[in-house]
Structure formats: structure tokens, C-alpha cells
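Novice: sequence? don't have it. structure:
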């Protein structure tokens, strides 16, 4: 039992010390840019005032649920909202996937998107495989990952 507790505490401590890891609204989910991961990662930039973003959110929710064993979907609030303002927008849009608390563009060494919605497709090896502009659907996200997986 002591070994199990020690192992768990060590794991949590190491995870908390990972300077490359970005927190999300879900304390159990973090994003480590440019590092391998067992899943594909889809990062979607959104804003409450963006009509196509609002239309796209249900598709992202459905995609995240249907493919949870292969993909993790993360959001980024384009306006950089934090705290209660961020939570209010997440609730208003019914976002059901974790939202990054910091914009990952610097950590990913890319330019910050200038159009919304923008969606990054990141392969399990941590490489950005595609940047999609405009609203996505469950089908377009699956196709983007399939294309990126088979260049």
C-alpha cells in the first residue's frame, strides 16, 4: 500500500513539475506541446462572438465523445478569457471538452491564428499535421486525421 501511495504521489509531483505542460479547465488533462502522446490531439480556437464557432461546437463535442479512445479535443478561447468569464462562455456554448488556460501557439512555435475558427491537427508523435480554417464537422476532422496519417 505504501508503494502505491508513493508511486501516485511521485506521479502527481512529476506531472505538476512539467514546465512544458499546459493546464486545461479539466485538472486531470494537460497538454504537452511537441511531445508524443498515445492519441491524436485536436486544438480548436473559438470565441463566443464567432457565429461559425458556435455552430461548430456541437460537432466538436460529438467528435470528442465518439473518438475518445483515439483523439483528445482541446479548446482555446481566442480572447484569452480566464476564470469566471471563461467558464461562463464555456457554459453558454455547451463546450464539453477541456479548454486550455493558455494559448499554446508560442509553445508550438506557430503564429497565432488570425481567423476563426481555426483547428490544429496534431499527430501522436507531437507534430502539427494540419491547420484547418473554418468550421469543422465530425467527418472533416476524421478526414484530416486520415489524410495526415497517410501522406
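Specialist: Thanks, I have the structure now. Computed from a predicted structure; not experimentally measured.

Novice: going forward, measure contacts between C-alpha atoms and count neighbours the same way
Specialist: Will do.

Novice: buried residues in stretch 70-85, which are they?
Specialist: By neighbour count on 16 or more other CA atoms under 10 Å, the buried set for stretch 70-85 is 71-78, 81.

Novice: need these in CSV with secondary structure and distance to residue 92, can you?
Specialist: Formatted as CSV, these follow (DSSP: H, G, I helix; E, B strand; the rest coil; distance: CA to CA, whole Å):
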residue, secondary structure, distance to residue 92
71, strand, 24
72, strand, 21
73, strand, 18
74, strand, 17
75, strand, 14
76, strand, 15
77, strand, 13
78, coil, 15
81, coil, 14
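
Novice: return the closest of these with respect to residue 27.
Specialist: residue 74 (12.9 Å; CA to CA).

Novice: hang on, isn't the closest one packed against residue 32?
Specialist: No: using CA atoms under 8 Å, residue 74 is not in contact with residue 32, being 12.0 Å away.

Novice: contact partners for residue 140?
Specialist: If a contact means CA atoms under 8 Å, 6 or more residues apart in numbering, then residue 140 has no contacts.

Novice: got it, and the one 5 residues further on?
Specialist: For residue 145, the set of contacting residues under the criterion of CA under 8 Å, 6+ apart consists of 121, 123.

Novice: so for the host helix or strand of it, what gets flagged as buried?
Specialist: Using DSSP states H and E, residue 145 sits within helix 138-149. Buried residues in helix 138-149, counted by 16+ other CA under 10 Å: 138, 141, 144-145.

Novice: want to try a markdown table for those residues, with distance to residue 90 as columns?
Specialist: Output for the buried residues of helix 138-149, formatted as a markdown table (distance: CA to CA, whole Å):
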| residue | distance to residue 90 |
| --- | --- |
| 138 | 20 |
| 141 | 21 |
| 144 | 25 |
| 145 | 26 |
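
Novice: next up, a second structure to put side by side with the first:
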């Protein structure tokens, strides 16, 4: 009987450990050191924009993404992801140089989409559970982003 109790306790400890590890998993980190999960965010939808400094349309849309962020930051999270592999210092410099007012992703541990985009700019819309609901290619406006999100929410 004692061996059964010890075995059950060990199994329970193992299961709790696996649950804790999965619960604490970080999907990505921003340049300011904040850690995120795609499925967290207090029920907020997410906008993830891939950009590059050499991409003129990416830089042209940045003021619209800042405007979107300022108008909807309480209900929707927005993140910028560099298409180019840059270190945290380089990303922080880009954030300041182009006045990116929302979080810039420093490291990606997992992607809710299959692979990085093949063209820029590309924007992903994720629901509150972290599921990709829409992929948008080309420049986006603050108005188009909120219209797309509102349409997706009504489905």
C-alpha cells in the first residue's frame, strides 16, 4: 500500500510539473524584456506586423500602426516583428529611429502561423486564444485593421 501511495504521489508531482512548465512557457519576448504567450492577454486580440527597415511600404505604414495602437491599446495588443534577424540592441535602435510606439518582438520561441511571411509588410490578426484569424498583405491603415477585427469578431 505504501508503494502505491508513493507511486501516485510521484505521478501527481510529475503531472503538476508538466502542467506548470506548459503554463509558464514563453512564446515571445519584447525588446523591453516583457514575456508573452499568444494565448494570453486578458482576452485581447492581437495584431502582429512583420516589417523590415529596407521595406519602404513597411515604414510608410508605421504611423498608421502607431495610430491604431493609440486608439485601441486597451482592447487589442499590437506587436512588430523584424523580418531580418537583429539583436535586441539593433531592434531597440529601430524602435526609436522609426518611433514604433508599441512592442517590438526580440525573440520568437513559437509561431501560431506556419512560417514567416514571404512578402512584406504582412500583418497577422490573432483572436484572444492566439489563433490566427486573418493574414493581411501590404500596407494597412488603422481603420482597415479595426474593421477587419470587428468583422472577424462577428463571425
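Specialist: Nice, thanks for sending it over. These numbers were taken from a predicted model, which means no experiment stands behind them.

Novice: now residue 30 of the first structure, nearest residue through space, not along the chain?
Specialist: residue 23 (4.7 Å; CA to CA, 6 or more residues apart in numbering).

Novice: which one in the second structure is aligned with that neighbour?
Specialist: Aligned against the second structure by TM-score structural alignment, residue 23 of the first structure finds its counterpart in residue 29.

Novice: same for the helix or strand harbouring the residue nearest to residue 30 of the first structure, what does it pack against?
Specialist: Applying DSSP H and E as the criterion places residue 23 of the first structure in strand 22-23. For strand 22-23 of the first structure, the elements it packs on are strand 30-31, judged by 3 or more CA pairs under 8 Å, 6 or more residues apart in numbering; DSSP states H and E.

Novice: the helix or strand following the strand it packs on corresponds to what range in the second structure?
Specialist: Next in sequence after strand 30-31 of the first structure, counting helices and strands by DSSP H and E, comes strand 40-46. Following TM-score structural alignment, the aligned partner range for strand 40-46 of the first structure in the second structure is 45-51.

Novice: average gap between the matching stretch and the first structure?
Specialist: On superposition with the first structure, the mean distance recorded for stretch 45-51 of the second structure (mean CA distance after the TM-score superposition for the first structure) is 0.5 Å.

Novice: still on that earlier bit, adding distance to residue 112 of the first structure, write the buried residues of stretch 70-85 of the first structure out as JSON lines.
Specialist: Listed next are the buried residues of stretch 70-85 of the first structure as JSON lines, based on distance: CA to CA, whole Å:
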{"residue": "71", "distance to residue 112 of the first structure": "23"}
{"residue": "72", "distance to residue 112 of the first structure": "21"}
{"residue": "73", "distance to residue 112 of the first structure": "18"}
{"residue": "74", "distance to residue 112 of the first structure": "16"}
{"residue": "75", "distance to residue 112 of the first structure": "14"}
{"residue": "76", "distance to residue 112 of the first structure": "11"}
{"residue": "77", "distance to residue 112 of the first structure": "12"}
{"residue": "78", "distance to residue 112 of the first structure": "9"}
{"residue": "81", "distance to residue 112 of the first structure": "16"}
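
Novice: what's the closest of those residues to residue 44 of the first structure?
Specialist: residue 75 (4.7 Å).

Novice: touching stretch 96-103 of the first structure from outside, list them.
Specialist: 22-26, 29, 31, 61, 64, 73-78, 80, 82.

Novice: end-to-end on that stretch?
Specialist: One end of stretch 96-103 of the first structure sits 18 Å from the other (CA to CA, to the nearest Å).

Novice: cool, and stretch 9-23 of the first structure?
Specialist: Start and end residues of stretch 9-23 of the first structure are separated by 19 Å (CA to CA).

Novice: buried set for it?
Specialist: 21-23.

Novice: do stretch 92-100 of the first structure as well
Specialist: Buried positions in stretch 92-100 of the first structure, judged by neighbour count with 16+ other CA under 10 Å: 93, 95-100.

Novice: quick one: the strand holding residue 23 of the first structure to the second structure mean distance?
Specialist: So strand 22-23 of the first structure averages 1.1 Å relative to the second structure (mean CA distance after the TM-score superposition for the first structure).

Novice: and that strand, how far out from the chain's middle?
Specialist: Distance, stretch centre to chain centre, for strand 22-23 of the first structure: 10 Å (CA atoms, centre = their mean, to the nearest Å).
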